Structures are given as C-alpha cells and as structure tokens.
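K.L.:
The following block contains a protein sequence and its predicted model.
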Amino acid sequence: MANVNKPKAPSMVDVAREAGVGLVTVSRVLNEPGVVRPETQQRVNDAIARLGYRRNDVARALKSGRSTTIGVVIAGSELFELPRILRGVESAAQEAGYWVNMASWQEGSSEQLVNAVERLANQAVEGVAIIADRPVAAAALEQMVSRIPITVVMSGELGNPSIGSVELDQELGARLATEHLLELGHRRIVHFTGRLSAYDARARLAGWQKTMRAAGIEDARHAEGDFLAASGFRLAQEILDADQRPTAIFTGNDQMAMGVLSALAQRGVAVPGEMSVVGFDDIAGSEYLVPSLTTIRQDFVALGRTSVEMLLGMLGGASAEHRYIAPTLIARASSGPPRVTSA
C-alpha cells in the first residue's frame, strides 16, 4: 500500500518562497547564474541547500529540447586502453558543458547495439560516442541508422557515412618504427606481429612491409605472435637459432618487446649492440626496462577527446568524417646502429 503521508519534494516555488525572491530569479540562478547579483544568488543557493531541492533534469530537457548530455557506449571487452580513452571523453565533454551517460554492450546482435543507442536517445542524450572493439562492433555499426549524431572510436574506417569515426594511425606508427631502424643503418629487420586476426596487428604489419619495400628490401621476414610477452620470448628464441640473425626486431606491442628483451638477455645478446628492439604502445614502465625501450607512443586521451569534439561538431551541423590521430616515436636505449663486423 502506498504511503499517503510521504512528504512532497520541494519545488522551485518553495525555493523562491524560502529565499524571498521571484520564481524567475530562481530559474536564472539555476540556468544563467552570471546574470544574477552575487548576494541574490547566494540567498537562492542557501534556500536550495536548506530545502534539499533537486531540479528535474529530464523534465527540463524535454521542455527545452536540450539535455547537455552525451551518451557513451562501451562495445567490447578487449579495450585495453579504455581508462585513458574515457579520460579524454569526459574531459572534452565537461569543458563543453556536457554530462556523460554511459552504457555497455558486449558481443551480440546488431539490433542489441542499436537498442543500446536508442535507450540512451530515449534518455534525452544529444549524441552518442561509441568506444568499440572492431571484431565485436564493426558489422553492427555498418548499417546503423539513428535519430541522433554518432561517433565511434575504432580502428579501421567504417563504411557508414552517417557515423563519424576516429582512430590511431597504426600504419604510420609502424612506418615510424621501421624508418627509425633503417635510419640507424639496419637492413635485416624482422617484425614480430600481434595476433593477425586483430585489425591493429594487420595495420602495423602493412606499415612495416610498405616501409621495407620502399627501402628496397623485398625479402624481410615476419612471424606471428599474440601480443603477449610469452610469444615475444618464444619468437626471439627461434630467430636466434636461425641461419642468419636479424640486427633489429620490431614487435607488435611493448608486451612482446618485454619477452624479446628477456630472451636476448638469457642468451647473452647485447641490446642494442648486437640487436636493436622497438616496441609499440609506450606502456607504463617501458622507460624502466633494461635497456629502456624505444617504442611508439599512442595518445589515447586525444583519441577520446577527438571523438567528443567531432560529436559536438555534428550537433552543430558538421558532417560525419573519419580522422586519424598520429602516434609519435619515443627513441630510447634499446635501439642503436648495427654492429659493424669485419670481413
């Protein structure tokens, strides 16, 4: 049975009465505080605190047609840099005066992802940014149509012109790593890839291959790993037993580079004297490896910020587009010129 004696929540009328001001003044304090005298604003805020007034943002959004809220859908479980991406999303949203309303969608049907977006739209969000693991979400996003603007953070261009997208330029990162080694004088550069079912691994492999071919090296070798340190360790052991060792190893990520460094240390191979090593990602602590790891830094915070900035632009009438975030080379002690051997 309902409690008929439950006290009624205080309203703006109650706040106006408590503060001794008009209803319009209370509304201005809540929505346009800059136009109200400081002493009046303080009186209204004190009344709000005493009464415990909370404004109904949903009703306000329905009335104004604006919620100043964007939705964020996390689509997939293998989003390894999610905290940094979300930091960029939240900071960009807050700077623009927006709140963030989040939802999660794991691998399922396209209809389920559409439903997740529509649930946020029904909560009056003005647009949705999707942070997606490509194997999970790509097919679902291809045909998605929504009544609100959508951007997606995901590797690889999306064949849906209505959705804006942003990604880190994986091919460019691989090119920077390979060019760095070539400029040091290396020619025998092997690439240990990540799991080639992953888009990022394939893009990094393509960047390495194109750069090696541009340097006139057609017979460069690569071997597939799985982004884990153990695969870097195993592949390094195998390459050390080959008839002709490389002078440099470019790995699919820093975890694999850690495994490579361990295998080289175990076999007494000097780095970078006998073998240079370059990783990818610039994970926390990579500068404290022995030797400190040369790697490719990806700005995941900028990735999240750009997705929100693009979304806000679309809210202002801009067209959806695809953008790349450029990585940077961080040169450290694990890379150097190849050792010159006597004839």
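P.N.:
Alright, I've got the coordinates.
K.L.:
drop to CA atoms for contacts and neighbour counts, all remaining ones
P.N.:
Noted.
K.L.:
how about the helices in the protein?
P.N.:
In the chain, helices defined by DSSP state H lie at 12-19, 23-31, 38-51, 57-64, 82-95, 110-122, 134-142, 170-184, 199-214, 229-240, 254-266, 300-315, listed in chain order.
K.L.:
quick one, which of the ones you listed is nearest to residue 191?
P.N.:
helix 199-214 (7.6 Å; CA to CA).
K.L.:
Number of residues surrounding residue 255?
P.N.:
24 (other CA atoms under 10 Å).
K.L.:
same question but for residue 38, I mixed them up
P.N.:
Residues contacting residue 38 under the criterion other CA under 10 Å number 12.
K.L.:
Ok, the one 10 residues further on next?
P.N.:
With neighbours defined by other CA under 10 Å, the count for residue 48 comes to 22.
K.L.:
ok, now the one 10 residues further on?
P.N.:
A count of nearby residues for residue 58, using other CA under 10 Å, gives 13.
K.L.:
Could you list which residues are in contact with the residue nearest to residue 246 when sequence neighbours are not counted?
P.N.:
Nearest in space to residue 246, with sequence neighbours left out and distances taken as CA to CA, 6 or more residues apart in numbering, is residue 188 at 4.7 Å. Shown in contact with residue 188 (CA atoms under 8 Å, 6 or more residues apart in numbering): 220, 245, 246, 247, 248.
K.L.:
Quick one: buried ones out of these?
P.N.:
Among these, those scoring as buried are 246, 247, 248 (criterion: 16 or more other CA atoms under 10 Å).
K.L.:
Give the burial count for the nearest residue to residue 133 once chain neighbours are set aside, as a bare number.
P.N.:
Among residues not flanking residue 133 along the chain, residue 76 sits closest, at 5.1 Å (CA to CA, 6+ apart). When neighbours are defined as other CA under 10 Å, residue 76 has 18 of them.
K.L.:
Okay, one more to line up with it:
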Amino acid sequence: MNTKVTFKDVARLAGVSTQTVSRVTNNSGYVNEKTRAKVQAAIDQLGYVPNKNAQLMGRKKARVFGVITLNISFQGASRIVEGIRNESKKAGYAISLAVLDDEPDALEHAVRDMKSQQVNAILINAPIAREPAEQLIHDHAPMPFVFIDAPLDAQVNHVMADHRAGGRMAAELMLQQGRTRFAFLNGPEPSTAARLRREAWLDVIDKAGATLVAEETGDWSARSGYTAGAALFSRGQAFDALLIANDQMALGALRACREHRIDVPRQTAVVGFDDTANSEFFCPPLTTVRQNFLEIGHQAVTEALSCIQHPGQPPIKTEVPVELIERQSTAPIESPEIKAARLESLLSELKQML
C-alpha cells in the first residue's frame, strides 16, 4: 500500500472536494449515497487510510491494541476478548474492538480502520487462510499482527489452544468407553481450529478401526448444532459416539437428541469442545475439552508486546494446553448383561404398574 496517499489524491480521483472526503472519512455532515460511494471507491482503489487521530489529538499518546473478532455472542470469542482486555490493561494498553460481519472484505476494512486509529498492534480472532494472513502482514507492514485462528504453516504470529491434543482426548475417551460407530459435527471449513480437531478425531478412530458413520458441519452456533444434529439422526444411521467441535453446537445437538428420543449417553455419548461457562448445566451435563480462553488472550498480548519491542523477529507460535472434562454426557457402553438386567428391571416395574 502507498503510505503517501493523501485525502487530496482521493478527492482528485473521486472528482469531489477535499471537504467532501473529510465528511465521508469522519462520517460527519450530509453526503448523498452516490457521492459517498464514489469517495469510498477511490479510498479502496488508492488504499488510503485516514488518520483519525489528526482530529483526536488527545489520543496521540495513547497505547492501544486493535482487536478484530468473530461475533462476541460466541462464548469463546467473548472470553478471548476478556483475556486480551485484562492483559492489555496490566501492560498499560487500551483496546479498540471491531466485530466482523459477513460482508466481503470485512477484515480488510477492519484492519484499515484500526490503522486509522493509530493502534500499536492488531490481534485477529477470526479464521483466516495462510495466504490472506501473510498478505495482510505484507500489505500493512510494519504493523504487528497476532492471529488466533490461522494455519500452523502460516508465517505469522499466532496463538491457539492445542486443538489436536483436545481432539485426540475426546476420541480416545469414546473408544475407551467401548464406542465404535462415530458421527462428527464439525465447525466451519475456514477455521483452522475446526480442521485440526477433525483431523485428530479421524486419526484416532482410523487407527482403532472404528467407523465414521456420518458427518455434518455447523457455524459454531447452537442453532446450527440443532439443525446439523437433527440431520444426523434423520439419516437413520445408528452411531454411538458424537464428537462436536464446540459446546454451543453441542447444546443444539442435545436438543436434537431429545426430540429424536436418543438417550444420552446410553445410546449415543456426546463430547463437546471449549468447556464454556454453561456446559456443566446442559442436560445432561456435557463432557468436553476445556481450552483456557483467558490464557489465549494473555498469550496474544504477550506476543504483540514482543513484536513491538523486537520488530523484525521471526514469527512466534504458541499452543495453550487443553484438558478433558468428563461429565454425564459420556459413559461406558452397556454390556449385553447390563442391558438384559436393565430390561428385566423395566419389565418388573411395568408389571407392578399393571
């Protein structure tokens, strides 16, 4: 990007006055939509980044981290932001927060907005592929970036939970409990976290000779977990283990279990991932893999500070350990003897009722 581009260049390209450019970039005063669109197109074409601090002199001495995140209605995303905020405050930094929407180029626009605020570093908690991540660093050098959901082979600073270890823990628990027929409910395809968890699940069950019966994908939300769970059960393919890529989707899937009269964990055991604040209050309480969101936020700030203090250093890569939390959504599969005894007990109860 050409850092020498000025608002005069934008005005010349858009065919408007510099005052009009100022109104658009500061979102002040009336500008009709057609003119606003022309100015924005010129800004995008030239890669112009307005310096908002020229109007906000009081922020010249501020130390600020820009945080770009997924929708903070996702509990994991909100907790990571909390961890970043806590650690930033300890280091004497404020944060400026941007929540991504589904619009094209939303991330690029958010980065430009953060730069216009003269932030000291940008922390991104959103899925991004290797090439776009590396391109962002190239296009916006020397701005320090830290990513929280980028591929392991990307030459960028990144922090993440040990998703592979967590995926292995979940699948191995199911096998230890005698489960042999698996279904996956995975996260969105662009997410490195979702991909690593799925790869670990598949590796464990393949080595054990277990069967992957069915698979669906959600968008991390409880609603998508419910929809995907219902689709899995509607296929009529029996499975006794359901691995789910996060707890909010597990919440929706557990509702689908109830509606399809699936007894959890007797017929199908369920394991989530995250250990969000409400997971122990699901029905039944959810077995899950705990990732330390606050620590992920802490490590992201640590990496950002290191980049500021040591510009040009090699990329830093940090994996935060995870922990398996066993609750009532998993249990050893019933032996034929136990099943027979349970059926006999049920028949006895029915006879007494008659």
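P.N.:
Done, it's in. Just so it is clear, the model here is predicted, and its values are computed rather than measured.
K.L.:
How close are the two chains, by TM-score?
P.N.:
Scored against TM-score structural alignment, normalised by the length of structure 1, the superposed chains reach a TM-score of 0.67; 271 aligned residues with a CA RMSD of 3.1 Å.
K.L.:
re the thing from before, nearest to residue 180 of structure 1, of the contacts of residue 188 of structure 1?
P.N.:
For the contacts of residue 188 of structure 1, the nearest to residue 180 of structure 1 is residue 248 (10.8 Å; CA to CA).
K.L.:
any idea what that closest one aligns with in structure 2?
P.N.:
Matched by TM-score structural alignment, residue 248 of structure 1 corresponds to residue 241 in structure 2.
K.L.:
looking at it, residue 88 of structure 2 is touching residue 301, isn't it?
P.N.:
Yes - contact criterion CA atoms under 8 Å: residue 88 of structure 2 and residue 301 qualify, at 6.5 Å.
K.L.:
of these two, who's got more company?
P.N.:
Shown here are residue 88 of structure 2 and residue 301; by other CA under 10 Å, residue 301 has more neighbours (26 against 23).
K.L.:
what do we get in structure 1 for that one?
P.N.:
Match for residue 301 of structure 2 (TM-score structural alignment): residue 308.
K.L.:
Any idea how many residues pack against the closest residue to residue 195 of structure 1 other than its chain neighbours?
P.N.:
Take residue 195 of structure 1 and drop its neighbours on the chain: the residue closest to it by CA to CA, 6+ apart is residue 226, 4.3 Å away. Number of residues near residue 226 of structure 1 (other CA under 10 Å) recorded here: 20.
K.L.:
Tell me how far residue 305 of structure 2 lies from residue 123 of structure 2.
P.N.:
In this view, residue 305 of structure 2 and residue 123 of structure 2 are 11 Å apart by CA to CA, to the nearest Å.
K.L.:
which of the two has more neighbours?
P.N.:
Between residue 305 of structure 2 and residue 123, counting by other CA under 10 Å, residue 123 is the more crowded of the two (27 against 17).
K.L.:
List the residues that contact the aligned residue in structure 1 for the more buried one.
P.N.:
Under the alignment (TM-score structural alignment), residue 123 of structure 2 maps onto residue 130 of structure 1. When contacts are counted by CA under 8 Å, 6+ apart, residue 130 of structure 1 touches 72, 73, 74, 75, 150, 151, 152, 153.
K.L.:
dump the residue contacts of the fourth one.
P.N.:
The neighbourhood of residue 75 of structure 1, defined by CA under 8 Å, 6+ apart, consists of 104, 105, 106, 107, 130, 131, 132, 133, 136, 137.
K.L.:
I'd guessed the first one sits against residue 73; true?
P.N.:
Read that as residue 104 of structure 1. Yes - using CA under 8 Å, residue 104 of structure 1 is in contact with residue 73, at 5.3 Å.
K.L.:
is it true that residue 89 of structure 1 touches residue 308?
P.N.:
Yes - contact status for residue 89 of structure 1 versus residue 308: in contact at 5.9 Å, counting by CA under 8 Å.
K.L.:
distance of residue 276 of structure 1 from residue 204 of structure 1?
P.N.:
18 Å.
K.L.:
Residue 94 of structure 1 now?
P.N.:
34 Å.
K.L.:
more neighbours, those two?
P.N.:
Taking neighbours as other CA under 10 Å, residue 94 of structure 1 and residue 204 compare with residue 204 leading, 26 against 13.
K.L.:
Tell me the counterpart of the more buried one in structure 2.
P.N.:
Checking TM-score structural alignment: residue 204 of structure 1 goes with residue 197.
K.L.:
got the contact list for the closest residue to its match other than its chain neighbours?
P.N.:
In space, and not counting its chain neighbours, residue 197 of structure 2 is closest to residue 167: 4.7 Å by CA to CA, 6+ apart. For residue 167 of structure 2, the contact set (CA under 8 Å, 6+ apart) comprises 196, 197, 198, 199, 200, 201.
K.L.:
Can you give me the neighbour number for the first one?
P.N.:
Counted with other CA under 10 Å, residues neighbouring residue 196 of structure 2 total 19.
K.L.:
Equivalent analysis for residue 142 of structure 2, please.
P.N.:
Neighbours of residue 142 of structure 2 (other CA under 10 Å): 12.
K.L.:
Just tell me what it corresponds to in structure 1.
P.N.:
Per TM-score structural alignment, residue 142 of structure 2 is aligned with residue 147.
K.L.:
buried set for stretch 99-118 of structure 1?
P.N.:
Applying 16+ other CA under 10 Å to stretch 99-118 of structure 1 flags 99, 100, 105, 106, 110, 113, 114, 116, 117, 118 as buried.
K.L.:
Columns distance to residue 332 of structure 1 on top of those residues, output as a markdown table?
P.N.:
Output for the buried residues of stretch 99-118 of structure 1, formatted as a markdown table (distance: CA to CA, whole Å):
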| residue | distance to residue 332 of structure 1 |
| --- | --- |
| 99 | 40 |
| 100 | 38 |
| 105 | 39 |
| 106 | 38 |
| 110 | 44 |
| 113 | 43 |
| 114 | 45 |
| 116 | 44 |
| 117 | 43 |
| 118 | 47 |
